[in-house]
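Visitor: sequence plus the predicted model coming up.
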Amino acid sequence: MILEKIDQPNDIKKLNNEELHQLAEEIRRFLIEKISISGGHLASNLGVVELTMAMHLAFSLPEDKMIWDVGHQAYTHKLLTGRKAGFDELRKFGGMSGFPKRKESDCDSFDTGHSSTSISAGLGYVMARDILGCTNKVVSVIGDGALTGGMAYEALNNAGQIKTNFVIVLNDNEMSISQNVGAISKMLGNIRTASAYNELKNDVTATLAKIPVYGDRMIQKIKQTKSSLKQLVIPGMFFENMGITYLGPVDGHNIQQMVRVFREAKKVNGAVLVHVLTKKGRGYLPAERHPARFHGAEPFQIETGLPKSRRTTPNYTDVFSTIMRKLGDRDDKVVAITAAMAEGTGLKRFANMFPERFFDVGIAEEHAVTFAAGMAAAGLKPVVAVYSSFLQRAYDQVLHDVCIQNLHVVFAIDRAGLVGSDGETHQGLFDLSFLTSIPNMTILAPKNMWELSDMMKFAVNFEGPIAVRYPRGTAYQGLHDFRPPVEYGKSEIIYDEDGIVLLAAGSMVKVAEQVRQTLKEIGYNCSLVNARFLKPIDEKTISEIAKDHKLIVTLEENVINGGFGEHVLRYVNETGLDVAVRIIAIPDEYIEHGNVDLLKKEVGIDAESITKRIIADYILLGENT
């Protein structure tokens, strides 16, 4: 196998053309086999096999810096830098990350995970290179989807001003460009980057500049004429007008063609964008036909592409999908907004039934939130469905455009809490902390699938900013007999006994139920309260339970700093309540990738760990009283 010859960076440069084509096929087979077992990002990786190979041929790692936007498409990059063995533990706890990680390899220049960041990071590398007097090349890869993010345009605007080499690769796996336009563009691209052309252009400009009065006018006229001609035949004039040289489109599955273009791009004294056309899922028919399904695939059967295990119970996203369809049916003012995650957030059914009230704004969370604010100001009831970790990107818009005006925008926050295999960049552990700090914001968290439905109905008919946060994974179906109406700011007392009280938020109610059962079995009285509202907290109930309990234990799937527990503790301290408070939450650290149950145990929010901590605290309290 040719793949066996790749042990370290730049080994690919030892291969001939025939071996390169064979390597591409071997990489695809390897990825399909491994991801069918471990799960992971398949379609995007299959689409960039040749592109990645061409980049590794044209650049030298780790001296040159290669930055992948989002980074979920960097599996081939990891293979070509000697990490083949790591795929047996891909995305497992303690194993290789599914994203670039600087601590994992010198060839990973920047930790990524969220979209639209690679050009900014690459530009930073370029400026540092020049200031430090280095000569290495910098290349940033960004997808056509990521270009819908505003940050990418901020970076492009900045990049257009530089006079030093910076290569940007636009990985376009969706746009269709006609052959004629592509051929003309390729020809002009080759001419523009040829050394003779650049030298002639610079000589002519310098000569004309010496002519008094008329020289500058002649230069400007030539530039205007050239730009007008290019406008007719070059599809990349948008980039050209920003001051960025455009090359392409290039066949993203033709290694030799891409290598030639990359070598030309390295000669440009400025920012240069290479437009590469690729096909998501290439080489594996199920992924080609259903690229969205194989974006983040669960373990699957290679022969059919079908998941190895079928879900028999709904997850929280399914429940949200169902209630949104019903809400859309009942109220024509309800509109739904997503930032390029219609399927991931469960809005596909709403989109199919109410296309005129569904809006996918692309990877642009900031715009999504302010867009929703405008709709709310005009009298609609916008629901912004977003992953917890992606809502971080719109903090200013939530604060400035929604909450200051007290506008009725509903935030449906999916994947709140630990999400597992995608690691630090995707764990939804901060939304409680940053949302509770904002005046006018109301936050709820459901204990089970039925409460999510009830809370969404409450939220849509609420007045003012409101968020409902719920976890990734199977929706809890326990405690179904406990379903009182949702009342503003009011928690739910599920079991009431003296001694210890578990005050649990959302997903942690299930864990608290297990903890309570264990405590009861060994002789401890224990109450269980479902917080429901995380802002405002139910101060009345807290005051009441403080009268006949020695210890309040708050449980939340959020970082401890600024979370639900800290708000409860502050209230207890400020009011002088005679009760101890123990906060169970995620430590003040980033949590890496791994199985969610294992991660919970590692950070101490599993039932067994919590029970041990409570017993120790309660014994200590008993000795002190």
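Guide: Yep, it's here.
Visitor: drop to CA atoms for contacts and neighbour counts, all remaining ones
Guide: OK.
Visitor: element containing E104?
Guide: Using DSSP states H and E, E104 sits within no helix or strand.
Visitor: can you give me the strands for the stretch 401-550 of the chain?
Guide: 410-414, 442-444, 466-469, 492-495, 499-504, 526-530, 533-535, 549-559 (DSSP state E, counting those that start in this stretch).
Visitor: how about TSV for those, with mean neighbour count and distance to A24 added?
Guide: Shown next, in TSV, are these (neighbours: other CA atoms under 10 Å; distance: least, CA to CA, whole Å):
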stretch	mean neighbour count	distance to A24
strand 410-414	26	37
strand 442-444	25	49
strand 466-469	26	43
strand 492-495	16	58
strand 499-504	26	51
strand 526-530	23	54
strand 533-535	26	51
strand 549-559	24	42
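Visitor: and of these, who's closest to G296?
Guide: The closest of those to G296 is strand 410-414. By CA to CA, the value is 15.9 Å.
Visitor: which among the strands of the stretch 401-550 of the chain is found nearest to Q73?
Guide: Closest to Q73 of these is strand 410-414 (CA to CA; 23.2 Å).
Visitor: who's in contact with stretch 321-336?
Guide: 345-350, 353-354, 357-359, 379-385, 453, 456-457, 460 (CA atoms under 8 Å, 6 or more residues apart in numbering).
Visitor: which one of the strands of the stretch 401-550 of the chain lies closest to F239?
Guide: The nearest among the strands of the stretch 401-550 of the chain, by CA to CA, is strand 410-414 at 35.0 Å.
Visitor: circling back: will you turn the strands of the stretch 401-550 of the chain into JSON lines that also has distance to I244?
Guide: Converted to JSON lines, the strands of the stretch 401-550 of the chain look like this (distance: least, CA to CA, whole Å):
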{"stretch": "strand 410-414", "distance to I244": "38"}
{"stretch": "strand 442-444", "distance to I244": "45"}
{"stretch": "strand 466-469", "distance to I244": "41"}
{"stretch": "strand 492-495", "distance to I244": "59"}
{"stretch": "strand 499-504", "distance to I244": "53"}
{"stretch": "strand 526-530", "distance to I244": "56"}
{"stretch": "strand 533-535", "distance to I244": "48"}
{"stretch": "strand 549-559", "distance to I244": "42"}
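Visitor: put this next to the first one:
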Amino acid sequence: MTLDLLSHIHSPEDLRQLKAKQLEQLAKELREFIIDVVSTKEGHLGASLGVVELTIALHYCFETPKDLLVWDVGHQAYGHKILTGRRDRFETNRKLNGISGFPKREESIYDTFGTGHSSTSISAALGMAISSQLKGDFQKQHIAVIGDASIASGMAFEGLNHAGVTKANLLIVLNDNAIGIDPSVGALKTYLTKAKIGKKPSQDNIIEALNFHYEGPIDGHDLPELLKAFETLKTKSGPKLLHVITKKGKGLKQAEEDQVKYHAPGKFDKLTGEVLPKNNQDLAPKFQDVFGLTLLELAQQDEAIVGITPAMPTGSSLKYMMDAFPDRAFDVGIAEQHAVTLAAGMATQGHKVFCAIYSTFLQRAYDQVIHDVALQNLPVVFCIDRAGLVGNDGATHHGVFDLAFLRCIPNLIIAAPADAIELRQLLYTATQNLQQPMAIRYPRGRGQIKDWKTPFEKLDIGKGRCLQEGSDVAVLSLGSISRHVSESIRSVGDRFSIAHYDLRYLKPLDENLLESVFDKFQQIITIEDGTVKGGFGDAVLEFAQTQNYTGHIHKLGIPDRFIEHGDTDELYALAGISSEKIKEIILCILNQS
């Protein structure tokens, strides 16, 4: 790969020294560079390929970093990172101690705002623009690049609504490619589709109705047209929006044709584009597939079951039910708040509603969980995927806060299966005359059990189990971290007698089981893959205090800091809850006692 131009670009200042006619060649080199690195190092591919020309045009026309550029969502910002001084480190993308896969303020002055979740760019850029006005700086430009799937989010509409009554120097670039991770959905998608095929909105232009100056739609891969549009918009005051049409995966045939797979395809052949096969035949299934296939099985038996997900049908595996029962499974787009309250509304009418949502995205619907579900004691089942540390996506995506922020909510049952069979049985249990809301949280990735399709069995709410008897120390675990505990106990061998209990439920706690443990052990270790502040360990400590327990309880969990990106095994070790770290702590406690 020859980088005749790109190799000399160390900052946007270098980029702006090029002649406009050289930018086409630069776009070709930038696209090839992204493909070359991501093909072997993995990462988000399609989104960044789709905005190569747009990225170049933005940095060429605007005086970044003086002009402030916000990317939404950040996984489309690979080209931006490469052009802003991080080309030589791009191979470390999403690796431990490497650069982040998302914009990050402490990483570069060109990353004006951290964006891992969607739909935040308009509000952030508007805040920056108003701040500039208050400081008397009326020349600075403020640009938000937002995808069509993200602009359909409620928060984006809130930002648009406010911006339209200001005189802020704000430019919104709507990157319209008709897809987020899965295809975009909803009425706004239909509206944008009409605009892009030539039915240019006039009297009913929703953007102009919100007091924006509207331009477009234009071809987002036509550099001369992009440069012309940006130079024109720089001269216009007030809020404005440029509607840009792009193709996700542009420049790699397979990525253009299968945009879902090539959002983050893993390793692939950079010449042919073919995804390199993984030897998954003898592996246990992913937890998300255990959820999706079990829910489909249950839905085939019970017509009252419905499924809801905010823009993650493939990632959550609700797609299985959507394909089989399209009238009973709903992708509502990037709208977590709506998803939760929609579920609440359906629950009032007797449906058994399963809301599949990533832990990190459930944070965006916290009020709805409390106000619309728990307060009314509605039996919505929250299927919380990607709980715990998720690896290379990093701090914005780790699902480590749900145990703590859900535990304080009245009426809510909180369960965390240790394995795929427990997940299956908890889903079944949730269909059996559930009278209150329930959260079932499970991790990203694969379990350990291949033969998980066991007969359905209703589990007792609030009852844990003993996995191994012992006499020297008791280890209490919640959720899939149980596997690390079991591995650590096996590695200790016969030197000590270690008991292991799977609590299964954070709320209600199995108080009978805990009382028996308190009676028997003076040394107890709690382990969770959630934040150590306010979660499972604290719940056990609180109960121990009511029982006047006089022994020692040692809490293990995610430390009170944001965990960065890296391989999942590396991060569990850094957090002190890998199998080896657990073993070290067990031996230390036992040797001291």
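Guide: Received the coordinates, thanks. Predicted, not measured: the structure shown is a model, and the values here were computed from it.
Visitor: list the TM-score for the superposed pair.
Guide: The TM-score (TM-score structural alignment, normalised by the length of structure 2) is 0.93; 571 aligned residues with a CA RMSD of 1.8 Å.
Visitor: right, and the strands of the stretch 401-550 of structure 1 - which one's nearest P62 of structure 1?
Guide: P62 of structure 1 sits nearest to strand 549-559 of all these, at 35.2 Å, using CA to CA.
Visitor: so that closest one matches what in structure 2?
Guide: Using TM-score structural alignment, strand 549-559 of structure 1 corresponds to residues 521-531 of structure 2.
Visitor: what does stretch 593-611 of structure 1 give?
Guide: The aligned range for stretch 593-611 of structure 1 is 565-583, by TM-score structural alignment.
Visitor: tell me how far the matching stretch lies from the chain's centre.
Guide: Centre-to-centre, stretch 565-583 of structure 2 and its host chain are 20 Å apart (CA atoms, centre = their mean, to the nearest Å).
Visitor: okay, buried residues for that stretch please.
Guide: For stretch 565-583 of structure 2, the neighbour count (16 or more other CA atoms under 10 Å) marks 565-568, 571-572, 575-583 as buried.
Visitor: and the end-to-end length of stretch 525-540 of structure 2?
Guide: Length of stretch 525-540 of structure 2, first residue to last, CA to CA, to the nearest Å: 10 Å.
Visitor: just stretch 131-140 of structure 2 next, same as before
Guide: With CA to CA as the measure, stretch 131-140 of structure 2 spans 11 Å from end to end.
Visitor: report the secondary structure state of the counterpart of T314 of structure 2 in structure 1.
Guide: Here T314 of structure 2 is matched to E343 in structure 1, going by TM-score structural alignment. Of the three states, E343 of structure 1 takes coil according to DSSP: H, G, I helix; E, B strand; the rest coil.
Visitor: next step: the buried residues of stretch 565-583 of structure 2 restricted to helices.
Guide: 568, 571-572, 575, 579-583 (DSSP state H).
Visitor: just give the nearest non-adjacent residue to the residue most central in space within structure 2, would you?
Guide: Among the residues of structure 2, the one closest to the centroid is H397, at 4.5 Å (CA atoms, centre = their mean). Nearest non-adjacent residue to H397 of structure 2, counting by CA to CA, 6 or more residues apart in numbering: T360, 5.4 Å away.
Visitor: again, but for D414 of structure 1
Guide: Using CA to CA, 6+ apart, the nearest residue to D414 of structure 1 is Y387, at 4.6 Å.
Visitor: show me what that neighbour aligns to in structure 2.
Guide: In structure 2, Y387 of structure 1 lands on Y358 (TM-score structural alignment).
Visitor: what secondary structure does I142 of structure 1 sit in?
Guide: Using three-state DSSP, the secondary structure recorded for I142 of structure 1 is strand.
Visitor: I'd guessed it sits against A121; true?
Guide: No. Counting by CA atoms under 8 Å, I142 of structure 1 does not reach A121; the two are 11.5 Å apart.
Visitor: which one's more surrounded, the two?
Guide: Neighbours were counted for I142 of structure 1 and for A121 using other CA atoms under 10 Å; I142 has more, 24 against 20.
Visitor: which residue in structure 2 aligns with the more buried one?
Guide: In structure 2, I142 of structure 1 lands on I146 (TM-score structural alignment).
Visitor: that match touches N177, doesn't it?
Guide: No. When contacts are counted by CA under 8 Å, I146 of structure 2 is not listed as touching N177 (10.7 Å).
Visitor: show me which of the buried residues of stretch 565-583 of structure 2 is closest to I130 of structure 2.
Guide: Proximity of the buried residues of stretch 565-583 of structure 2 to I130 of structure 2 (CA to CA) peaks at H565, which lies at 32.7 Å.
Visitor: how about the contacts made by the closest one?
Guide: Counting by CA under 8 Å, 6+ apart, the residues that H565 of structure 2 touches are 94-97, 100, 391-395, 571.
Visitor: what span of structure 1 is the helix or strand harbouring S131 of structure 2 aligned with?
Guide: According to DSSP H and E, S131 of structure 2 maps onto helix 121-134. Counting by TM-score structural alignment, helix 121-134 of structure 2 lines up with residues 118-131 of structure 1.
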